[in-house]
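Colleague: Here is the input, now give the coordinates:
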Amino acid sequence: MFKQFPRRPDQAEASVVPLHANAGGQAMADRRSDDPRQSTSEERELIAFLELKGRLHEALLDRLNFAVIDKIMPDELRREVAGLAEEVLAAENRPMRGPDFQRLVDELLHEVLGLGPLEPLLADPTVNDILVNGHSSVYVERAGILERTPVRFRDEKHLLRIIDKIVSRIGRRVDESVPWVDARLEDGSRVNAIIRPCAIDGPSISIRKFSKMPFTMEGLVAQGALSEEAAGLLRGLVRARFNILISGGTGSGKTTMLNAMSASISDRERIVTIEDAAELQLQQSHVVRLETRPPSPNGSGAVAQRDLVRNALRMRPDRIIVGEVRGAESFDMLQAMNTGHDGSMTTVHANSARDALGRIEQMVSMNGLDLPLSAIRSQIASALHFVVQLSRMADGRRRVTAISEITAMEGDVIAMQDIFVFRRKGVSADGEILGEFTATGIRPRSAEALAAAGINFADSHFAVKG
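Modeller: Got it, this is the predicted structure:
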């Protein structure tokens, strides 16, 4: 299983600062960089311990037989790695306590089989985002709040090796000629990586983790993202095949909401999804997932979202779901919604429902088509029925801030009315945003169409409470 084996190029830098390093160790590292004169015996001991770990990682990786490593059971692999680690420690006459030895074996397995120091963060269900700002600075987001971790890479080469490992799995590359890349992990988590010369302070990775348990509308209600009445309306709109635009800023929960709403789609419908990086977790059985492709190193072979939207129209879809519209595909999406593909949904980056329509309008107008503004707005008004606006607030919580109905054109302006809104009432002593999600008292004009689809709401459903 193990023998003296030539090191692969991507194992050039395998050692890593231990994931279990505590905040005190991080603070000591920071003090060392600020004033070397403040070095203490404790700091020197920490440095020596980290250097020993680096040598052990390299020595062990030198001896791994990668030709058979994927055929070995995990428990057997762990025993063999532990045995090799014991050999190296004995040769250097350096004893190690049991817990530290187990951590060493864990870290080596992470390096060989996974993404090194990122593995425990990826396995932590409380972590939503992982943000690597250079090899010595790693942050995570938990419950909407950013916090720094003691996780570190050994050096920049080690971080670059992990980036290459991520992107090579899906046939992509990143180098000085193309210094950024969008990718995804095997579990669907979205990854963006950028390196020098664009990343001035060193390579950076942003990972938006893919929830293993997709959010449901019930779960969002329980978290306070919206009210049960609003959730009921959204379920009805999806079942009745209204076209819906989900709008919000970065990290506001647009994809989460799209996943939750899609659960109301009938299992008897054919759905085609189109994304830059596959994130949607649709539960239906009849789903065709399409993903864009970046250009090859010679600049050819790119597949844009617009190409996929056009192709989707030939695939006999009942609904088309575009993960996010960013450009020319917006026009084709509107055309699909206007030509029989009712019940389609998409998302867009915008800070309000009105801004969302403005962004769609802008994207269509930049499409090279010589269309008057009134014609573009008329297309939008007839294609889209509702806009769901989300926001990530100062306390880190993600909430639906408005559900707005597009009613008609009034002159050259698209008329809208809010059906449900989140009304802020203040901030608590611990910084939590206080407020409530409430109906505005306006009954949607689409109530008759909902009733025709067998979905009836009493007038009290849209009444202002309190």
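Colleague: from here on, contacts and neighbour counts on C-alpha atoms
Modeller: Noted.
Colleague: buried sites along stretch 87-96?
Modeller: By neighbour count with 16 or more other Cα atoms under 10 Å, stretch 87-96 contains the buried residues V88.
Colleague: how about M261, what does it touch?
Modeller: By Cα atoms under 8 Å, 6 or more residues apart in numbering, M261 lies in contact with T216, M217, L234, R235, V238.
Colleague: buried ones in stretch 194-205?
Modeller: Neighbour-count burial for stretch 194-205 [16+ other Cα under 10 Å]: I194, I195, G202, P203, S204, I205.
Colleague: just to revisit the earlier point, distance to E186, neighbour count and secondary structure added to the contacts of M261, as JSON lines?
Modeller: Shown next, in JSON lines, are the contacts of M261 (distance: Cα to Cα, whole Å; neighbours: other Cα atoms under 10 Å; DSSP: H, G, I helix; E, B strand; the rest coil):
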{"residue": "T216", "distance to E186": "22", "neighbour count": "18", "secondary structure": "coil"}
{"residue": "M217", "distance to E186": "26", "neighbour count": "26", "secondary structure": "helix"}
{"residue": "L234", "distance to E186": "31", "neighbour count": "22", "secondary structure": "helix"}
{"residue": "R235", "distance to E186": "30", "neighbour count": "18", "secondary structure": "helix"}
{"residue": "V238", "distance to E186": "30", "neighbour count": "21", "secondary structure": "helix"}
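Colleague: Check the residues you listed and tell me the two furthest apart.
Modeller: T216 and V238 (13.9 Å; Cα to Cα).
Colleague: Roughly how far does A82 sit from V105?
Modeller: According to Cα to Cα, to the nearest Å, A82 stands 6 Å off from V105.
Colleague: what's the answer for G435, then?
Modeller: Counting by Cα to Cα - G435 and V105 are separated by 49 Å.
Colleague: So which of those two has more stuff around it?
Modeller: V105 (20 against 12; other Cα atoms under 10 Å).
Colleague: how about this one, so we can line them up?
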Amino acid sequence: MSSLGDRLAKAKADASATPEDREAAASAAVLATTAAAIGDAEAPGRRVASASGPVDPSVTRRLAHAASQHQDRLEELKGSIHGELLRQLGPQLYDVNMDQDELEKRVKQVLKDVLGAQDRPLSNSDRNQVTLEITDDILGYGPIEPFLRDPDVTEVMVNGADNVWLEKRGRLVWADAKFTDETHLRRTIDKIVSRIGRRVDESSPMVDARLPDGSRVNAVIPPLAIDGSALTIRKFSADPLTAADLVAFGSLTQRSSEFLDACVRGKLNIVVSGSTGAGKTTTLNVLSSFIPGDERIVTIEDAAELQLHQEHVVRLESRPANLEGRGAVDIRDLVINSLRMRPDRIIVGEVRDASALDMLQAMNTGHDGSICTVHSNGPRDTLSRIETMVLMAGMDLPVKAIREQMASAIDLIVHQSRFKDGSRHITHITEVERMEGDVVTLQDVFVFDHSAGFDEDGRSRGRLRSTGLRPKFLEKLAYSNVTVDPTLFAADGL
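Modeller: Alright, predicted model coming up:
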């Protein structure tokens, strides 16, 4: 028997065929094509092109209805399979002590049994789709799991169950993915935070957490999030960037990289500053990689994400309060405790509160070579923000005393910015010199030169250039037996 497509071609070739015959044949061909698409396409409901000319709107409506029914059936099937998996495996799915490979094996076996017991047969493409989505949901994080596996995606932003955005190569793009409903999204958030002993509910509607690979997570749920729960995941690079990578990307120059290497080995106290998403943690990782391997390093973070490859590293992580509002351990407590741990270096992921006072005191009491990050808009603003955070400690210190502490403790500020084209660059490497009256004087050693403008794609042509000024702390580096090539400071175009 000839196919519907053959009959359509025959009807077109038959000059004696009536218009009704030709329309019926065309409609039949489109319906047949769509039926095949629903059964075998990678994505149900994809657009079906017909070479037979315009299609009756009623046919289009029937096709859309059929595709919608098909998708609804798949969603119903996924829901029933998910419920069956929960019934059979129960608490094993959320047992943090269970081996992940064993759990994955059990889930796939149960999934295979449940799919095999279905009354209505599934096409191969539907079976593969349901298997992948259920596996991602049970073992991973549902519809956002493919983006967490994508190396080009650096951040995943969920603004409600049906609104997902991504950051790719520094730019925001909409993602064709959604959660089934708010309950599905909340279940995913609970899975993330429960694995590290944290919680999110109406009494505690905001939470900072991390994925097992170290990716940074923030979640906000209703009533604070008006349009549905908001989930933000800043992905963790499995292969941390090196100084050579930053030079290749244009974030650093070879000369400034060599200078920062000498500053870290010479045990200068360094503050990495910048706005949200500017790449401070990446730069902090790179600076930490310059630390010699024979030193004891203590890292302090809200959510552990630093990747240090030295052998002697002690990692500390803050802890929120429990259900009774007790047991909280903040960054300041950990900084104070770290002073009793005989550290050669103290690295704080981010200073954002009164811990700034304890960090300054650590830098001023023999713990040279400490590094931390601070949110700010520039080197001068960095000092102003640290001053404000010190005042948050409630010690009622005079402002001049705080500034003298900063001038004595901090040697270098490395400021980083994210440009409009999505690229991230170190824009200032600035020496903190001394007090002159009531003002802390700063001296730029390297500054980003914007004079070259932008190319046709909107990317900056500028680069980090030396100002030609030699920093005063070169003598301090010499005491640590670290020499710096004077040609690094030769002016190169500013």
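Colleague: Mind telling me the TM-score for this superposition?
Modeller: In this superposition the chains share a TM-score of 0.88, using TM-score structural alignment, normalised by the length of structure 1; 432 aligned residues with a Cα RMSD of 2.1 Å.
Colleague: quick one: which of the contacts of M261 of structure 1 is nearest R398 of structure 1?
Modeller: M217 (13.6 Å).
Colleague: Aligned to that closest one, what sits in structure 2?
Modeller: Structural alignment (TM-score structural alignment) places M217 of structure 1 against A243 in structure 2.
Colleague: what's the nearest residue to that match if we skip its chain neighbours?
Modeller: Sequence neighbours aside, V286 is the residue nearest to A243 of structure 2 in space, at 5.8 Å (criterion: Cα to Cα, 6 or more residues apart in numbering).
Colleague: SS state for that neighbour?
Modeller: When classified by DSSP: H, G, I helix; E, B strand; the rest coil, V286 of structure 2 comes out as helix.
Colleague: the helices in the stretch 351-466 of structure 1, which residues?
Modeller: Using DSSP state H, counting those that start in this stretch, the helices of the stretch 351-466 of structure 1 run over residues 353-365, 373-383, 447-452.
Colleague: Let's have those helices in a markdown table, adding distance to G24 of structure 1.
Modeller: A markdown table is the format used below for the helices of the stretch 351-466 of structure 1 (distance: least, Cα to Cα, whole Å):
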| stretch | distance to G24 of structure 1 |
| --- | --- |
| helix 353-365 | 46 |
| helix 373-383 | 56 |
| helix 447-452 | 59 |
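Colleague: Go through those helices and name the closest to G98 of structure 1.
Modeller: Across these, closest to G98 of structure 1 is helix 353-365 (Cα to Cα), at 56.7 Å.
Colleague: equivalent range in structure 2 for that closest one?
Modeller: Using TM-score structural alignment, helix 353-365 of structure 1 pairs with 379-391 in structure 2.
Colleague: cool, and stretch 133-140 of structure 1?
Modeller: Taking TM-score structural alignment, stretch 133-140 of structure 1 hits residues 159-166 over in structure 2.
Colleague: how far does that stretch stretch from start to finish?
Modeller: 11 Å.
Colleague: Now do it: distance to the chain's middle.
Modeller: Computed by Cα atoms, centre = their mean, to the nearest Å, the chain-centroid distance of stretch 159-166 of structure 2 equals 15 Å.
Colleague: Which residues outside that stretch are in contact with it?
Modeller: By Cα under 8 Å, 6+ apart, stretch 159-166 of structure 2 touches 153-158, 172-182, 184-185, 227-231.
Colleague: now the strands for the stretch 151-300 of structure 1?
Modeller: 180-184, 190-194, 204-208, 244-248, 271-275, 287-291 (DSSP state E, counting those that start in this stretch).
Colleague: Quickly compare these and say which is most buried.
Modeller: strand 244-248 (a mean of 26; mean count of other Cα atoms under 10 Å).
Colleague: Can you spell out which helices and strands pack onto that strand?
Modeller: helix 254-262, strand 345-349, strand 386-392 (3 or more Cα pairs under 8 Å, 6 or more residues apart in numbering; DSSP states H and E).
Colleague: now it: which residue numbers in structure 2?
Modeller: Going by TM-score structural alignment: strand 244-248 of structure 1 matches residues 270-274.
Colleague: circling back to that earlier point, tell me which of the buried residues of stretch 194-205 of structure 1 is nearest to A458 of structure 1?
Modeller: I205 (49.1 Å).
Colleague: Now the closest one: closest residue in space, sequence neighbours ignored.
Modeller: A193 (4.5 Å).
Colleague: I'd say that neighbour and W180 touch.
Modeller: Yes - using Cα atoms under 8 Å, A193 of structure 1 is in contact with W180, at 5.5 Å.
Colleague: Next one: the equivalent of I226 of structure 2 over in structure 1 from L131 of structure 1, what distance?
Modeller: Aligned by TM-score structural alignment, I226 of structure 2 pairs with I200 of structure 1. Distance, I200 of structure 1 to L131 of structure 1, by Cα to Cα: 16 Å.
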